[in-house]
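Engineer: Compute the structure for the input listed below.
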Amino acid sequence: MKKILFFGILACILAFNACKKSSDDQGGDTEEPVKIDTVYLNDRVALASKVKVAFGISTPGMIPAATTASGTPVLVENKNIVDAISGRYIVIKPNFSYYESTIKGYYVSIVGSSVHFEVDYSNGRGFYRQAPQVQNSLFREGDYVDSSIIVKLPKYIVGDTLSLSYAAYDSLGHISNKVLAHVRIHSQNGIADYQDFVGSWKVNRKTDANGVWQNYYVPDTSRTHFACESGKVQYCLNNQQSCFEGIAAITAVTKYDLMFTDQNEYSELFSATLSRVVMDNSTCDKLNYGTQTVSKLEKGGWSFNPETKIMTIVVDNNGIEYDNFYSYQVKILEMTPQLVTLVRLDNTSYTVELVKK
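Structural biologist: Sure thing, here's the model as predicted:
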């Protein structure tokens, strides 16, 4: 069974509240004032003073110019738009076409501001960094070439797009070329827009290729052909062998729960079991199996557009360094306080049903 990459690496919560009407002492209506800590994206200077960049120190002026010395690292610009949710995190994964010396950090700036941030991964400044993973031969001890640039956004943002520029620097003082990252900011919704989403949900069922509803938790069985040679089981390799059919693996989803909070936080808990035939423990009369359980907990933010009925999910794992930051959108087809049906915009071949827990 295919796991539905449902909700799923940068993102954030909250935007400014929709204005509400209230009665004053004279019986008239007045609009609720804009929150005093609201930041407008067209004011890049104010925005730069409100964001926090992981392991970064704010410094006046532009990003230092690229060096021309031999061995200077070269960054490749990613043309894809990065999604983020206000109040949460922008996550950017730099890509290199070339680097030689140990990468130590980055210079990061909001385009249009008058400051830049010097990111030094060897110093922790209020952010957590995941323990180093097993590195291949390209990586050297202390190298941060695989690190993400993480920017914590303020809660109340008016506007929807901005650009960041960044450059890498290495242990020899080389500074790379400067590249851009384009970011789309999604706002927190008013209470009327998101109230039905708030709470815990279970992924219940999905449609098949013919539009027929299927139980999401029915195990998926794969079969293959085996042969018995000298009293031992092996896979059937050719037509000369005497082969028999058997179950090669059984995959079963055991849990797929989602949670949405009224602070636009999102979490997804997925677990499944995989049973595979163990050839060394199997006999010609009986196939034996080994079972492993796979679990995954991901966190991020969500935003909903009540006019288009489109929800944006951004998995940012609360700004902690993981490899899998991503975002996607789903279209809400039907919604009640107890049930939601939806379809992913990047894969409309099936519909998913959620039920309130």
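
Engineer: C-alpha only now, for contacts and for neighbours.
Structural biologist: Will do.

Engineer: who does the longest helix seen in the chain touch, helix- and strand-wise?
Structural biologist: Counting residues, the longest helix in the chain under DSSP state H turns out to be helix 44-50. With contacts defined as 3 or more CA pairs under 8 Å, 6 or more residues apart in numbering; DSSP states H and E, helix 44-50 has these neighbours: strand 39-40.

Engineer: The strand it packs on - contacts with which helices or strands?
Structural biologist: Packed next to strand 39-40, using 3+ CA pairs under 8 Å, 6+ apart, are helix 44-50, strand 157-158.

Engineer: Let's compare: structure for the following, please.
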Amino acid sequence: MKKVLLLSAIACMALYACKKDSTSTSTPLTETPADTIDPIALSAGAKVGYGAINVKGTFPLASSDANAPVLDTLYNGRVYDAISNRYIVIYPRVSAGYLAGYYLKINGADSYFKIDYKTGYGLRKAQQKNLFGLRDNNGDNSDSSIVIKLPDHLKGDTFSISYAAYDTLNRISNTITAIVNVIASADSTDNSKIIGDWQVSRTKYNNDDWQIISLTDSSNYNYYTCSKNMLQTSEDSTDLHLPDNIGSGSFIFSFGTMNLFASAQSYKNIQLNHETSSCSNFVYDIVNSGDYLTKGGYSYNAATKTITVIQDEDGTGSYITTLPLKVKEFTSSKMVVYTTYMSEGASHDEINQITYLELLKK
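Structural biologist: Purely as a prediction, here's the structure:
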């Protein structure tokens, strides 16, 4: 079972190496970076979840009413990583008041979006499909998300967003600013170099030996003898030597067109059934199994030898992570990538662990 367990251990390339975006504890920026993406074109090309409508005009101002919603200013200036054609997911925090929706503006645009959670909820219940990740809080949307689907082939690297909450009486909260860092290679052909399915074959930590993770792993071998064509445990090393448990699993990274990334993990554990097995027919029952698919976006920069993966679950994820993978080796049939982890409290540039993965092209 070691290899099956290892699959889970590397599901996020050593979980601590991933940066959680939407609830990151990093210090927000004190200054807003200059926007380098055309805000008018972006506002026209972006899609905002929950049936949001694009309204021409000036962004609404905060209400003077003391009962208006209040957004937590801790999140003002927070930076969110993003990839073209993928999703930005923001979970604002409401300090006071009831939330009916949001006003959202891509700064510099000549319009803003109105997000109505009542409309979004109705659409979701009617269609039972992904409408950009609406979380059902039984009418309380105080922790609902803002989800933006970016257009493809964005030129530039940053833009900023302003958003404010409103309640059923259209009382408007304070405005919060979010900074979006769009990760992309300067060479538009870079992504095509790694497109395809890659089987995770081996892994190692620091300078340890490589461990194969994609093959079947058997454990808890026992000796058996036959009695009336039934298996009986034995201590004689000359008798049948059979595994009691067999674990198997696989882990595949898929880099697709339009910046689509997916990781598919599967595992299965089977156990020898002593009662139904015979001396000529060994019966194994499945005791546990699972298949997990994680979706997100990616961008490959050949100049810096970095693949950036952002897990966004097609806009439905509440745990959005950014994972930079450094490419150590790269051929048409094999990649070796690695990531580093610095433990909490470690001094600057002190690396505690390096996790390597060997990927074989399928």
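
Engineer: Could you get me the TM-score between them?
Structural biologist: The TM-score (TM-score structural alignment, normalised by the length of structure 1) is 0.67; 281 aligned residues with a CA RMSD of 3.5 Å.

Engineer: mean deviation (superposed) between the longest helix of structure 1 and structure 2, please.
Structural biologist: In this overlay with structure 2, the average offset of helix 44-50 of structure 1 from its partner residues is 2.2 Å by mean CA distance after the TM-score superposition for structure 1.

Engineer: so that helix corresponds to what in structure 2?
Structural biologist: Helix 44-50 of structure 1 corresponds to residues 39-45 in structure 2, going by TM-score structural alignment.

Engineer: all helices of structure 2, in order?
Structural biologist: 2-9, 39-45, 117-127.

Engineer: Residue 153 of structure 1 -> structure 2?
Structural biologist: Under the alignment by TM-score structural alignment, residue 153 of structure 1 pairs with residue 150 in structure 2.

Engineer: Touching, that match and residue 86? I think so.
Structural biologist: Yes: counting by CA atoms under 8 Å, residue 86 is a contact partner of residue 150 of structure 2 at 5.6 Å.

Engineer: if you count what's nearby, which of those two comes out ahead?
Structural biologist: Set residue 150 of structure 2 next to residue 86 and count neighbours by other CA atoms under 10 Å: residue 86 wins out with 24 against 21.

Engineer: measure the more buried one to residue 48 of structure 2 for me?
Structural biologist: Distance of residue 86 of structure 2 to residue 48 of structure 2, given as CA to CA, to the nearest Å: 12 Å.

Engineer: Need the residues touching each of those two.
Structural biologist: residue 149 (CA atoms under 8 Å, 6 or more residues apart in numbering).

Engineer: okay, the helices of structure 2 in CSV with distance to residue 206 of structure 2 and mean neighbour count next?
Structural biologist: CSV is the format used below for the helices of structure 2 (distance: least, CA to CA, whole Å; neighbours: other CA atoms under 10 Å):
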stretch, distance to residue 206 of structure 2, mean neighbour count
helix 2-9, 15, 18
helix 39-45, 43, 16
helix 117-127, 46, 15
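
Engineer: Name the surrounding residues that touch stretch 191-202 of structure 1.
Structural biologist: Contacts for stretch 191-202 of structure 1 (CA under 8 Å, 6+ apart): 256-262, 304-306, 335-337, 354-357.

Engineer: And for stretch 266-282 of structure 1?
Structural biologist: Applying CA under 8 Å, 6+ apart, the set of residues contacting stretch 266-282 of structure 1 is 7-8, 232-234, 247-260, 287-302, 313.

Engineer: okay, the helices and strands packed on strand 39-40 of structure 1 in a markdown table with distance to residue 222 of structure 1 next?
Structural biologist: Formatted as a markdown table, those follow (distance: least, CA to CA, whole Å):
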| stretch | distance to residue 222 of structure 1 |
| --- | --- |
| helix 44-50 | 53 |
| strand 157-158 | 50 |
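
Engineer: any idea how far the aligned residue in structure 1 for residue 160 of structure 2 is from residue 147 of structure 1?
Structural biologist: When structure 1 is aligned by TM-score structural alignment, residue 160 of structure 2 is paired with residue 163. Note on residue 163 of structure 1: its distance to residue 147 of structure 1, by CA to CA, is 19 Å.
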